[in-house]
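**Q** sequence and predicted structure, then a few things I'm wondering about:
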Amino acid sequence: MTPRLPTAVLWDMDGTLVDTEPYWMAAETPLVESFGGTWSHEQALQMVGLGLEDAARILQAQGVRLGVGAIVAHLTDEVLGSLAREGVPFRPGARELLHGLKDAGVKTALVTMSMRRMAETVVDLIDFDAFDVVVAGDDVTRPKPYPDPYLQACAALGVDARSTVAIEDSPNGLRSAVASGAVSLGVPLMVSLTGTGAHALWPTLQDRTTTDIADLYTAHRPEGAA
């Protein structure tokens, strides 16, 4: 079978496109401690890939006496501050693969549970027209691990989810992608992705090209996909 590219590639942001997870963790710890609580690295790892409102409720359970919206706004402001100071830390190979897909005419979407203002900040710092569609956490009713974010991105692109590849770094994100019908690729960063149902796990995107994406999609293309 001749390898063919998917109609679109759907990218998670935090931990997949950019390595911002340390920024989120650095924002969580002082917030919990400011209310007299404690926050461990293990607890922070459990937040990877969660919708921000769900994450805020966990922080409330740890004693943060703020509303969900206030917690989300505070964390987003802190991470945006880190991005402004430190720049956008792309994961190895991510920018290059994204650029190659755009050059090949493949549609792209950013599908993140971060707020739109943060997603747009990251997109604006990329030095080429990287994404056709951005779906953010405040755009969806049900966050990952529900399939809604990926299905919403596919609807906006005008493509069938089964004809796409989704790239994720978290168990919740992969469960969302798998449930949408996309060919799902896991690139782990901080947590194991074993048992998440991913069609493939790559240790890194470094040196991966559009040919690799075409091979992946062709090998796992769902029944009925374009």
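**A** Received it, and whenever you're ready, just let me know what you need.
**Q** alpha carbons only for contacts and neighbour counts from here, please
**A** Will do.
**Q** which residues of the protein fall in strands?
**A** In the chain, the strands defined using DSSP state E lie at 8-11, 107-111, 133-135, 164-168, 183-186, 200-201.
**Q** name the stretch among those strands that sits most buried.
**A** Highest mean neighbour count among the strands of the chain (mean count of other Cα atoms under 10 Å): strand 164-168, with a mean of 29.
**Q** quickly note the distance from the nearest residue to L157 once chain neighbours are set aside to V9.
**A** Using Cα to Cα, 6 or more residues apart in numbering and skipping residues adjacent in sequence, the residue nearest L157 is V133, 6.9 Å away. Taking Cα to Cα, to the nearest Å as the measure, V133 falls 11 Å from V9.
**Q** anything in contact with each of the two?
**A** Here V133 and V9 have 108-109 as joint contacts, going by Cα atoms under 8 Å, 6 or more residues apart in numbering.
**Q** residues contacting the residue of the chain most remote from its centre?
**A** Here the centre of the chain is the reference, and by Cα atoms, centre = their mean the most remote residue is G36, at 31.1 Å. Applying Cα under 8 Å, 6+ apart, we find G36 in contact with G63.
**Q** dropping in the other structure now:
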Amino acid sequence: MTALEAHAYPGAAQDLQAVLCDMDGTLVDTERSWFATEVSVMADLGFHLGPEHAERLLGSPMDPAVAYLIGVSGVDIAPAELERRINARMVETLSSGVDLRPGAKRLLAELDAAGVPLALVTASYRAIVDAVLPSLGAHHFSVTVAGDEVTLPKPHPEPYLTAAEALGAAPDRCVVLEDSRTGVASGEAAGCVVVAVPSMTEIPAGPRRTVVPSLESVDLPFLNHAVRRRLAGH
């Protein structure tokens, strides 16, 4: 029996089969914490990281983010050491808890009660995921995919394809919830239905995505409708 069959609910065969959730900026209010941490770590190294760099770093996996920070600053530090400092400081920041984005708690509870399989799919490393899960509620997620557990991170489709396969769900019947252009690109490349909930930067509307102001606009009927429209070719 697949994870999908184990969590089946009425209408699953026709419509929504799973929801694949980004973490930072989508379910939890950590995007500003990430950027503040990067600003702090770079300041320790003598470089002022201004707000003009935020969009480039938002939703970025760790390796390209570190490469960007070293490239733009010219600081003399090994990528592995900069990565270690950023992750360690974020774990410290998150250890006291993290706020959920508006509508996230209600939506997770609704999907859980309906038996909809859920996966957490993030560019953050496992240490960060484990620090955030107590605030999110680890019991909501049948599968979690961290950025250091895939070969090709977002915007490559591998993270979302990995989650869909683990849940036994067809990608075109999965809804991806994302807040960044990098994550949206990953979900779309995986062939999923994408609902974008912008946090720090704008996400333009597109033929393969729905853009909403917050998760307060999203519920189970909304997600089922989004999948039906996709399957109908709209």
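**A** Right, received. Where do you want to start? Computed from a prediction, not measured in an experiment: that's the story for all the values here.
**Q** can you give me the TM-score here?
**A** For this chain pair, the superposition-based TM-score is 0.91 by TM-score structural alignment, normalised by the length of the first structure; 221 aligned residues with a Cα RMSD of 1.9 Å.
**Q** circling back: what's near enough to touch the residue nearest to L157 of the first structure?
**A** Counting by Cα under 8 Å, 6+ apart, V133 of the first structure has contacts 108-110, 153, 156-157.
**Q** cool, A3 of the second structure as well?
**A** Contacts of A3 of the second structure by Cα under 8 Å, 6+ apart are 117, 142, 166-168.
**Q** quick check: it vs E55 of the second structure, distance?
**A** 36 Å.
**Q** again, but for A113 of the second structure
**A** From A113 of the second structure to E55 of the second structure the distance is 36 Å (Cα to Cα).
**Q** neighbour-wise, which of these two wins?
**A** E55 (15 against 11; other Cα atoms under 10 Å).
**Q** ok, T209 of the first structure - contacts?
**A** T209 of the first structure neighbours (Cα under 8 Å, 6+ apart): 97, 100.
**Q** and it, what's its match in the second structure?
**A** Counting by TM-score structural alignment, T209 of the first structure lines up with D219 in the second structure.
**Q** now do the aligned residue in the first structure for N87 of the second structure against D19 of the first structure, distance only.
**A** By TM-score structural alignment, N87 of the second structure lines up with T76 in the first structure. T76 of the first structure sits at a distance of 15 Å from D19 of the first structure (criterion: Cα to Cα).
**Q** what do you get for L205 of the first structure?
**A** Applying Cα to Cα to L205 of the first structure and D19 of the first structure gives a distance of 13 Å.
**Q** Q43 of the first structure now?
**A** The value you get for Q43 of the first structure to D19 of the first structure, if Cα to Cα is used, is 18 Å.
**Q** what is the burial count for V72 of the first structure?
**A** 20.
**Q** check the second structure for its longest helix and report it.
**A** helix 79-94 (DSSP state H).
**Q** mean distance, that one to its aligned residues in the first structure?
**A** By mean Cα distance after the TM-score superposition for the first structure, the fitted helix 79-94 of the second structure averages 1.7 Å away from its aligned residues in the first structure.
**Q** and that helix, what does it pack against?
**A** Under the contact criterion of 3 or more Cα pairs under 8 Å, 6 or more residues apart in numbering; DSSP states H and E, helix 79-94 of the second structure touches helix 31-44, helix 62-73, helix 126-136.
**Q** in CSV, list these along with distance to H156 of the second structure and mean neighbour count.
**A** Shown next, in CSV, are these (distance: least, Cα to Cα, whole Å; neighbours: other Cα atoms under 10 Å):
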stretch, distance to H156 of the second structure, mean neighbour count
helix 31-44, 20, 18
helix 62-73, 13, 16
helix 126-136, 18, 18
